[in-house]
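> structure for this input, please:
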Amino acid sequence: MSAAANARLVQVDALRGFALFGILSVNIWAFADPFYASTTSNPAYASVLDHGVRLLVALLFETKFYLLFSFLFGYSFTLQMAAAERAKAAFVPRMLRRQLALLALGLVHGALLYYGEILSTYALLGLVLLAARNLSAARARRWAIGLVVVACALWMVLGVLQGLGGEWVGTGHGEGQAKLAAFSAGALQTLQFHSREVWATVPALWLLQGPSALAMFLFGYAAGRQQWLASPQAWDPRARRLLLITAPLGLLGALVYALTAAFKPGGGLETFAFGLGQLTAPLLTAAYCLLMLALFNTTAGARLCARLAPLGKMALSNYLMQSMLLGLLFTGYGAGWINQIEPWLLLPMAAAIFILQMWLSAHWLRRHPYGPFEWLLRAATLLAWPNWRRSQ
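Next up, the predicted model:
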């Protein structure tokens, strides 16, 4: 592999590592706050700081980073196509095995560790992308835009209908109380909660996140077909102009969504705001991507890129590790700290976990060519055992 191609892959891996931090910063709330994503705010949030932190997370993190991960999934799909072509191997059977293995892994992850997992969604949407593998880049972009617009319009219409039916704001508490009781009780109750809730939550996530994730798959696929990240420096002359468009519009929609998610959750207002936020979230995700690429091309940013790349190279293993660590901290699998940590401490805790993962990833990849679950997924893809350790 040429030095230029290797530099490109390092930046793609670094973007994936950056996305992992955003995903962790959202998922930690699903473990620590029993009322997160329920129909009401946490009644224990009594201060302006509590609500302010919740607002910040909704504004900058929620519904943004899984989109970046989805874009990179679509981009990496084209790299998989190129790898199969170089190996003179049939691409479709490879990807079918890969996606089915990812589906199985995701469902096990959801039943054991985190009922809100997204791997099964990626696995099924990956089959859709596989069926659309002969699309031109231009058509893929048109389909992606159409998918986002239609899906978000439907959410906004649904929100208005909820409101007209008298349900502007949610009022329920049952879901949060059930999680709090299960995570506070012990390992068996935690396992029962995950294994019960995963079958209701995963289909809901397919509905909530599926259209936008598939759209970003298609955007990433189009970008990979045209090798947008082959020379990241090429974006520098246009970055400022693009940021002036994407960042303000993305932040505006995110602010509307964040205000309702933090203060008026669970009803028609949040549904409408979710649709609006999903409409503008790809713009804010694009702004994040442009900012990180520009940063990676500076001296200090190049060091950050080198530290983030190992995380992204073993993103699957790190995603699963995040669920394991959060489970040990907040559920009956370990300390059972659910609803016991001040909201302002959650982001520093996420940062500490992320820094630990940076060190572990770099340490692991000095001795192994793949993360443990990447190795397993690669074995299923190739129907052969890859090297476990690096050759001397």
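> contacts, neighbours, all on C-alpha from now
Will do.
> check which helix or strand the residue nearest the centre of the chain maps to.
Among the residues of the chain, the one closest to the centroid is Tyr66, at 2.5 Å (CA atoms, centre = their mean). For Tyr66, the enclosing helix or strand under DSSP states H and E is helix 65-86.
> outside of that helix, which residues touch it?
12, 16, 19-20, 22-23, 90-91, 122, 129, 212-214, 216-225, 282, 285-286, 289 (CA atoms under 8 Å, 6 or more residues apart in numbering).
> repeat that for stretch 150-159.
With CA under 8 Å, 6+ apart as the criterion, stretch 150-159 contacts 211-212, 267-276, 278-279.
> tell me which of the residues you listed is nearest to Arg141?
In terms of CA to CA, no member of those lies closer to Arg141 than Ser212, at 12.7 Å.
> roughly how far does the closest one sit from Ala362?
Using CA to CA, to the nearest Å, Ser212 is found at 32 Å from Ala362.
> likewise Ala30?
On the measure of CA to CA, Ala30 and Ala362 end up 28 Å apart.
> Ala315 now?
12 Å.
> who has more neighbours out of those two?
Shown here are Ala315 and Ala362; by other CA atoms under 10 Å, Ala315 has more neighbours (22 against 19).
> hang on, that one packs against Leu15?
No. Look at Ala315 against Leu15 with CA atoms under 8 Å: they stay out of range, at 10.6 Å.
> for Gly116, grab the count of nearby residues.
21.
> want to put them side by side, so please do this one too:
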Amino acid sequence: MALEPRSDKVFAEEPLASPTVQTGTATDAPTGERLLAIDIARGLALLGVGVVNVLAFAQVWSSVHALDLAHTAVDVVAEYAVAMLFIHRCYPLLAFLFGVGLAWQWQQLAEPRKVRRLRPRLWALLLIGVCHGLLLWPGDVLSTYAIVGLCVVALAGASAERLRRWTIAAYVLAAIIYGAAGAMMWLWAGPPSLLPEVPSSFAQSTLRAALAMHPGEFLERGLAQTLAPDLWAHVLFGMWAARSGALVTFLGSAPTASTRSRLPWHVAGATLLAGGSILEIIAAGHGGWAARSNHDLGLALMTLAAVPVSVGAIWAWLALATHWARAQPSLLRTLAIASGRAPLTQFIGQSLLFALLFNDSLIGWHGEVGRATCVAIALLVWQVLSAGIAQWFARGHRHGPLEIVWRGLTRRLTRA
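Next up is the predicted model:
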């Protein structure tokens, strides 16, 4: 069976994960054809997540942004490509789309007690995330999204104007925190120092030893992710974009959408992404993500670039996805749609295969392959999983395999 379906309707709807075109007022519940651009954007973001995460599976924690596995010119090119295309650029988009999903799911629920009906879905996601973090990937972000979602779900029904104020406040707070941290590191910069090597659980020789390290790593990384102010801002941004109708206008799906109405978004997004990326390139010359040493100046510049890069990246990926959604069907387009329609299956599937390949207690490629090889592995894993998901949907399934598990847990928690 060919991977490209005869119709985009083959991929059935997952309400929270993906929206449909809105009609009527900006706050109407989505109806009609699904916005394929959302699925494509999510699928491409998951590809980038895999490319970034595979490097953490393959080496020590402290050197995730160092060239410790870049032994050739090809590895150096791969390092810079990953840094400029995916690091600080994919998770923000997923957080944004998570917020979009919360807002659109709210609109699809009937009154009353919408918050009470949404929370079991988030508790189920938290349970899946904790299991994922303890058993496979201590860098799990599903639990982080669930915690943030539980905290902000009451805002899913707020007016667009109220969400706009919350979003602006969150981004201002994130900019102040990162700006202050970057400025202090800049002012108090010390001499470069070698990064200490802290072996991760994937370097352990036995599976028991690896699993014993997961709780500590999961808690440390999960706490850092949950406390990141820009992640909260991205989720709120997505909720506002969905409630206000700005997202469907940007995607060109609203009846009143026009090139002129989208122009300010393109100018703002391109400016933020370009400015932040320039800061990152400068930071690379002072440590940043491109050296074996830790330099306060490089970290300071990287910190200052975090907010503009992440917001600009949301624009860039959505713009690319919008273009592809209107393009002729292709294999890559089909794979991206499939991945975006079953994000939980794609994300946890990546962790399972990466753990199998890189954990020293299993196949054991940890620390043995270079950057370029790691990237190639991640791309191949994404393609294989996406092709499998596409075939799964082509057989008539309405939800991805792990999405079915998620829905089952949600129903159990709802009845509890």
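> buried set for the strand or helix carrying Ala300 of structure 1?
Of the helices and strands defined by DSSP H and E, Ala300 of structure 1 is found in helix 299-313. Residues of helix 299-313 of structure 1 classed as buried by neighbour count (16 or more other CA atoms under 10 Å): Ala302, Leu304, Cys305, Ala306, Arg307, Leu308, Ala309, Pro310, Leu311, Gly312, Lys313.
> let me know the secondary structure of Glu62 of structure 1.
coil (DSSP: H, G, I helix; E, B strand; the rest coil).
> just give the nearest non-adjacent residue to the aligned partner of it in structure 2, would you?
By TM-score structural alignment, Glu62 of structure 1 lines up with Ile87 in structure 2. In this structure, Ile87 of structure 2 finds its nearest non-sequential neighbour in Val52, 6.5 Å apart by CA to CA, 6 or more residues apart in numbering.
> aligned to the one you found, what sits in structure 1?
Under the alignment (TM-score structural alignment), Val52 of structure 2 maps onto Val26 of structure 1.
> quick one: that match and Leu259 of structure 1, what's the gap?
16 Å.
> next up, the contacts around Leu107 of structure 1.
By CA under 8 Å, 6+ apart, the neighbours of Leu107 of structure 1 are Glu117, Leu119, Ser120, Val198.
> from Thr201 of structure 1, how far off is the third one?
For Ser120 of structure 1, the distance to Thr201 of structure 1 under the criterion CA to CA works out to 11 Å.
> neighbour count winner among these two?
Between Ser120 of structure 1 and Thr201, counted using other CA under 10 Å, Ser120 has the larger neighbour count: 25 against 17.
> which parts of the helix or strand hosting the more buried one are buried?
Ser120 of structure 1 is part of helix 119-131 when elements are defined by DSSP H and E. Going by neighbour count (16+ other CA under 10 Å), the buried part of helix 119-131 of structure 1 is Leu119, Ser120, Thr121, Tyr122, Ala123, Leu124, Leu125, Gly126, Leu127, Leu129, Leu130.
> over to stretch 274-291 of structure 1?
For stretch 274-291 of structure 1, burial by neighbour count (16+ other CA under 10 Å) applies to 274-290.
> next one: stretch 166-186 of structure 1
By 16+ other CA under 10 Å, the buried positions in stretch 166-186 of structure 1 come out as 167-170, 173, 176, 179-184, 186.
> and the contacts of it?
For stretch 166-186 of structure 1, contacts defined as CA under 8 Å, 6+ apart pick out 34-36, 38-40, 162, 189-190, 193, 264-270, 330-333, 336-339.
> cool, stretch 61-81 of structure 2 as well?
So stretch 61-81 of structure 2 is contacted by 55-56, 59, 195-200, 288-293, 367, 369-372, 375 (CA under 8 Å, 6+ apart).
> from the residues you listed, which land in helices?
Under the assignment DSSP state H, those contribute Leu55, Ala56, Arg371, Ala372, Val375 to helices.
> the third one matches what in structure 1?
Aligned counterpart of Arg371 of structure 2 in structure 1: Pro343 (TM-score structural alignment).
> what angle separates the helix ranked longest in structure 2 from helix 91-108?
For structure 2, the longest helix by residue count, based on DSSP H, is helix 296-326. Angle of helix 296-326 of structure 2 versus helix 91-108, following axes from the mean of the first three to the mean of the last three CA atoms, to 10 degrees, is 50 degrees.
> counting by contacts, list what helix 296-326 of structure 2 packs against.
helix 36-57, helix 91-108, helix 160-187, helix 259-284 (3 or more CA pairs under 8 Å, 6 or more residues apart in numbering; DSSP states H and E).
> could I get those helices as a markdown table with distance to Ala325 of structure 2?
Formatted as a markdown table, these follow (distance: least, CA to CA, whole Å):
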| stretch | distance to Ala325 of structure 2 |
| --- | --- |
| helix 36-57 | 5 |
| helix 91-108 | 16 |
| helix 160-187 | 27 |
| helix 259-284 | 16 |
